[in-house]
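J.: heads up, no residue letters with this:
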């Protein structure tokens, strides 16, 4: 049996990517903008999480699940042929190799254990690409909990494989028919549903969004990506730290978890958004789903629907910590078109034998563009989180190729 990796000890409140300030603030972002009926539920989650992360028993149980059920640690794979073509040294953090096929399982196992610790019997979740829904259904089955997953009707159509997986695992999948019928509306419906069932259910938010404590709690459950990669880079790279750390950003959980492992280094952070869902790159200050952050809005301040070929990247905003990192200049946020993402997915498949999720392909598309355009000098070392595998996107790709 492989050694069980330790879960990171609690992070000090000082410094970049530590705990948020009072009332869950990252600079001017974050907070707990929740209906009165959910304020107490959020407070209970906050209190339970703080107690759990300080409890060696909880940390040990989570580390064991991550190792024996999720398959951690995931490898750091050198993309040798593509690196040669691009003139940089590209390393892929392989979250696509986790059980369920994406980074989402890291967060859900943590929140599932927390829900059981709190005496909750059911997990509620929203999902866009379906990966968070599958992870939630998986954790619920493993821990003996019920699961209800809200998913936009449009996403149900384009992610049929993941819908089948959720139902096979015993989860109830609730179609959302309002608005754009995608991730934003699924999140809204999940939060509305939680209002009436807080005593028995835990809302398992899938990204670094939502009211405090969710943005930093989800980041802490996902920082296992960055912590592992930090150790792997120390063993693999002469400098021990890559020049650039790159990840795709919808709400931003895989990027936040990856960045957290390198927060105290000189590595340059790049978050890659979809051209049609660029909250960090083009958003304006607003409040949505319980937090203050950057969101796509019209001239009247109404939320504009995000658009992306990748169902997990069409959220019209970004997590509050990402907005803060942008303001600090600690991270740079860029955009990639659908066409660039599809091209990057094909190129990775044909050079490295890896079919990535379309979400992850956005991050790779920026690396390809930057290497050709001078943003990545020749010989640069690049760590890119490959957040998920592309099985779920085969139907979409088949129509385009």
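T.: In hand now; what should we look at? In this text, all values refer to a predicted model and were calculated from it rather than measured experimentally.
J.: C-alpha from now on. contacts and neighbour counts both.
T.: OK.
J.: what residues are up against residue 312?
T.: Contacts for residue 312 (CA atoms under 8 Å, 6 or more residues apart in numbering) come out as 127, 128, 129, 183, 250, 359.
J.: run the last query once more with 7 Å
T.: Applying CA atoms under 7 Å, 6 or more residues apart in numbering to residue 312 gives the contacts 128, 129, 250, 359.
J.: what of residue 126?
T.: For residue 126, the contacting residues are 133, 149, 150, 151, 186, 187, 190, 205, by CA under 7 Å, 6+ apart.
J.: can I get those in a markdown table with secondary structure?
T.: Formatted as a markdown table, the contacts of residue 126 follow (DSSP: H, G, I helix; E, B strand; the rest coil):
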| residue | secondary structure |
| --- | --- |
| 133 | helix |
| 149 | strand |
| 150 | strand |
| 151 | strand |
| 186 | helix |
| 187 | helix |
| 190 | helix |
| 205 | coil |
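J.: which members of those are the farthest-apart pair?
T.: Farthest apart among those by CA to CA are 151 and 205. That separation is 13.0 Å.
J.: more neighbours: the two, which one.
T.: residue 151 (31 against 26; other CA atoms under 10 Å).
J.: isn't residue 31 right next to residue 24, touching?
T.: Yes: using CA atoms under 7 Å, residue 31 makes contact with residue 24 at a distance of 4.8 Å.
J.: give me the common contacts of these two.
T.: Counting by CA under 7 Å, 6+ apart, the residues touching both residue 31 and residue 24 are residue 212.
J.: which parts of the helix ranked longest in the chain are buried?
T.: Using DSSP state H, we find that the single longest helix of the chain is helix 214-236. Going by neighbour count (16 or more other CA atoms under 10 Å), the buried part of helix 214-236 is 214-230, 232-233.
J.: run the chain-centre distance for stretch 28-43.
T.: Centre-to-centre, stretch 28-43 and its host chain are 21 Å apart (CA atoms, centre = their mean, to the nearest Å).
J.: now do the contacts for the closest residue to residue 282 other than its chain neighbours.
T.: Counting by CA to CA, 6 or more residues apart in numbering, residue 282 lies nearest to residue 296, which is 6.8 Å off, once chain neighbours are set aside. Contact analysis of residue 296 by CA under 7 Å, 6+ apart lists 279, 282, 283, 284, 303, 304, 316, 317.
J.: now do residue 261
T.: 223, 226, 227, 230.
J.: likewise for residue 330?
T.: Residue 330 neighbours (CA under 7 Å, 6+ apart): residue 269.
J.: distance of it relative to residue 321?
T.: According to CA to CA, to the nearest Å, residue 330 and residue 321 sit 11 Å apart.
J.: also residue 372?
T.: 30 Å.
J.: adding another structure so you can compare the two:
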């Protein structure tokens, strides 16, 4: 049986009422109450069933291409004086970790007799993954995407359309991920019957953060046995991942949450600098508040208005983090860093030149933090390489410093 089915409650698992410490919950309009309650009452029983797990695991293997490799990055390791392994989620079908979650949620939606799928996307990878599984299952799909992101992620927009999805640009606010999420939730409120909203990150009202984390936990589940094969131990010294909403990080951390000997490193988008007014470093700039249906850390003004974030990475351009990550920060279990746009882009070029892997700009943020860490030659570092850089070539070209 998959380890995602473990039932013992620990300090870092969601409580029965949907909280991680002081963060989480379900703050939703009355119109969505039946949908959220239906999910909350059924998601664990359905996803733990033998029939569900058999179909889920088969699709992960034969459709997604799991397990993804755990790759020893020899030249990158020499550069930073440690033993660095890359968990190659970029090699998943569709090019990122997002498909782990969309397969899980589409199977759940089918079992709840939903006919119509709604999604939001920033960098476009979740949108592509949602459009992909909707094509696979023959379901209608509407994807909301910030108008700015439709421009900087054009290849993913066209991929979604080719797969049969309707892509709806969001023209409000900063025209990025926050605004796409607002529009997607508004559409769901107006169309609650027979529809399922596939949230792409560990955000939103309970049970979404826990549900998405469980589907993504396959990342750390594989990492444990792969690392043991390579080093004789399941436990690295560090697990590093970028965090916007934070689904790739949640999946990479999951099976290490209760192992204090493994240090969890979260890397946020510093944008033009944390003090510049053009940043998405939520733990440095945010405070407790409600965003998109849960209580978490949110970048906001004194009177509670959400501050527009900035990142060169469309997938990290979000003014909050998931409630699990807020709890990991608040409790000190994870250490949070931020890196600037330029630092991330330089790290993306560095990985490309050293290892022949062009990373997504989101992932490049995680690579960049190596320069800030005090690493020893004996340290074993896992970096979750969450996506490939094909979608970001235009941004790399515009940046131009290579």
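T.: Perfect, I can see it now. Note that the coordinates shown come from a computational prediction; the quantities given were computed from them, not determined experimentally.
J.: returning to that earlier point: and of the contacts of residue 296 of structure 1, the nearest to residue 157 of structure 1?
T.: residue 316 (20.1 Å).
J.: translate the closest one into the numbering of structure 2.
T.: When structure 2 is aligned by TM-score structural alignment, the residue opposite residue 316 of structure 1 is residue 319.
J.: now for its match, how many residues are close by?
T.: 26.
J.: what are the ranges of the strands in the stretch 51-200 of structure 1?
T.: 76-78, 89-94, 122-127, 146-152, 172-176 (DSSP state E, counting those that start in this stretch).
J.: to residue 12 of structure 1, which of these lies closest?
T.: Of all the strands of the stretch 51-200 of structure 1, strand 89-94 comes closest under CA to CA, at 25.6 Å.
J.: so where is that closest one in structure 2?
T.: So strand 89-94 of structure 1 sits over residues 83-88 in structure 2, by TM-score structural alignment.
J.: what does stretch 199-218 of structure 1 give?
T.: Going by TM-score structural alignment: stretch 199-218 of structure 1 matches residues 193-212.
J.: against residue 170 of structure 1, how distant is the residue most central in space within structure 1?
T.: Closest residue to the average C-alpha location of structure 1: residue 253 at 2.7 Å, with CA atoms, centre = their mean. Noted for residue 253 of structure 1: a distance of 25 Å to residue 170 of structure 1, by CA to CA.
J.: ditto for residue 76 of structure 1
T.: For residue 76 of structure 1, the distance to residue 170 of structure 1 equals 33 Å [CA to CA].
J.: more neighbours, these two?
T.: The neighbour comparison of residue 76 of structure 1 against residue 170 (other CA under 10 Å) goes to residue 76, with 20 against 17.
J.: quick one: contacts for the counterpart of the more buried one in structure 2?
T.: Counting by TM-score structural alignment, residue 76 of structure 1 lines up with residue 70 in structure 2. Contact analysis of residue 70 of structure 2 by CA under 7 Å, 6+ apart lists 85, 86, 87, 88, 223, 226.
J.: and residue 20 of structure 1, by the same measure?
T.: residue 26.
J.: run the last query once more with 8 Å
T.: Taking CA under 8 Å, 6+ apart as the test, what residue 20 of structure 1 contacts is 13, 26, 216.
J.: how much space separates it from residue 28 of structure 1?
T.: 11 Å.
J.: how about residue 78 of structure 1?
T.: 38 Å.
J.: now swap in residue 350 of structure 1 and tell me
T.: Distance from residue 350 of structure 1 to residue 28 of structure 1, by CA to CA: 44 Å.
J.: also residue 319 of structure 1?
T.: According to CA to CA, residue 319 of structure 1 stands 12 Å off from residue 28 of structure 1.
J.: so for these two, which residue has more residues nearby?
T.: residue 319 (29 against 14).
J.: surely the more buried one and residue 205 touch.
T.: No: Residue 319 of structure 1 is not in contact with residue 205 according to CA atoms under 8 Å; the separation is 11.8 Å.
J.: how about the strands in the stretch 251-400 of structure 1?
T.: Counting by DSSP E, counting those that start in this stretch, the strands of the stretch 251-400 of structure 1 are 268-274, 284-288, 291-295, 331-336, 381-386.
J.: the fourth one vs structure 2, average distance?
T.: In the superposition against structure 2, strand 331-336 of structure 1 averages 0.7 Å from its aligned positions (mean CA distance after the TM-score superposition for structure 1).
J.: look up the counterpart of that strand in structure 2, residue range please.
T.: Against structure 2, strand 331-336 of structure 1 falls on residues 334-339 (TM-score structural alignment).
J.: and for the last one?
T.: When strand 381-386 of structure 1 is aligned against structure 2 using TM-score structural alignment, it corresponds to residues 380-385.
J.: next: the first one.
T.: In the comparison with structure 2, strand 268-274 of structure 1 aligns to the range 263-269 (TM-score structural alignment).
J.: what about that stretch, how far off from structure 1?
T.: Taken over the aligned residues, the distance from stretch 263-269 of structure 2 to structure 1 averages 0.3 Å (mean CA distance after the TM-score superposition for structure 1).
J.: would you mark the buried spots in that stretch?
T.: Going by neighbour count (16+ other CA under 10 Å), the buried part of stretch 263-269 of structure 2 is 263, 264, 265, 266, 267, 268, 269.
J.: for stretch 320-334 of structure 2, same thing?
T.: So, applying 16+ other CA under 10 Å, buried residues of stretch 320-334 of structure 2: 320-330, 333-334.
J.: helices - which of these land there?
T.: Judged by DSSP H, the subset of these located in helices is 323, 324, 325, 326, 327, 328, 329, 330.
J.: surely the fourth one meets residue 294?
T.: Right, the one you point to is residue 326 of structure 2. No: in this structure, residue 326 of structure 2 is not within contact of residue 294 by CA under 8 Å, at 11.2 Å.
J.: which residues are common contacts for those two?
T.: Common neighbours of residue 326 of structure 2 and residue 294 (CA under 8 Å, 6+ apart) are residue 23.
J.: what's the closest non-adjacent residue to residue 103 of structure 2?
T.: Sequence neighbours aside, residue 133 is the residue nearest to residue 103 of structure 2 in space, at 6.2 Å (criterion: CA to CA, 6+ apart).
J.: what does residue 88 of structure 1 give?
T.: Nearest to residue 88 of structure 1 is residue 379, by CA to CA, 6+ apart, at 4.6 Å.
J.: same thing with residue 174 of structure 1?
T.: Spatial nearest neighbour of residue 174 of structure 1, chain neighbours left out: residue 150 (4.8 Å); criterion: CA to CA, 6+ apart.
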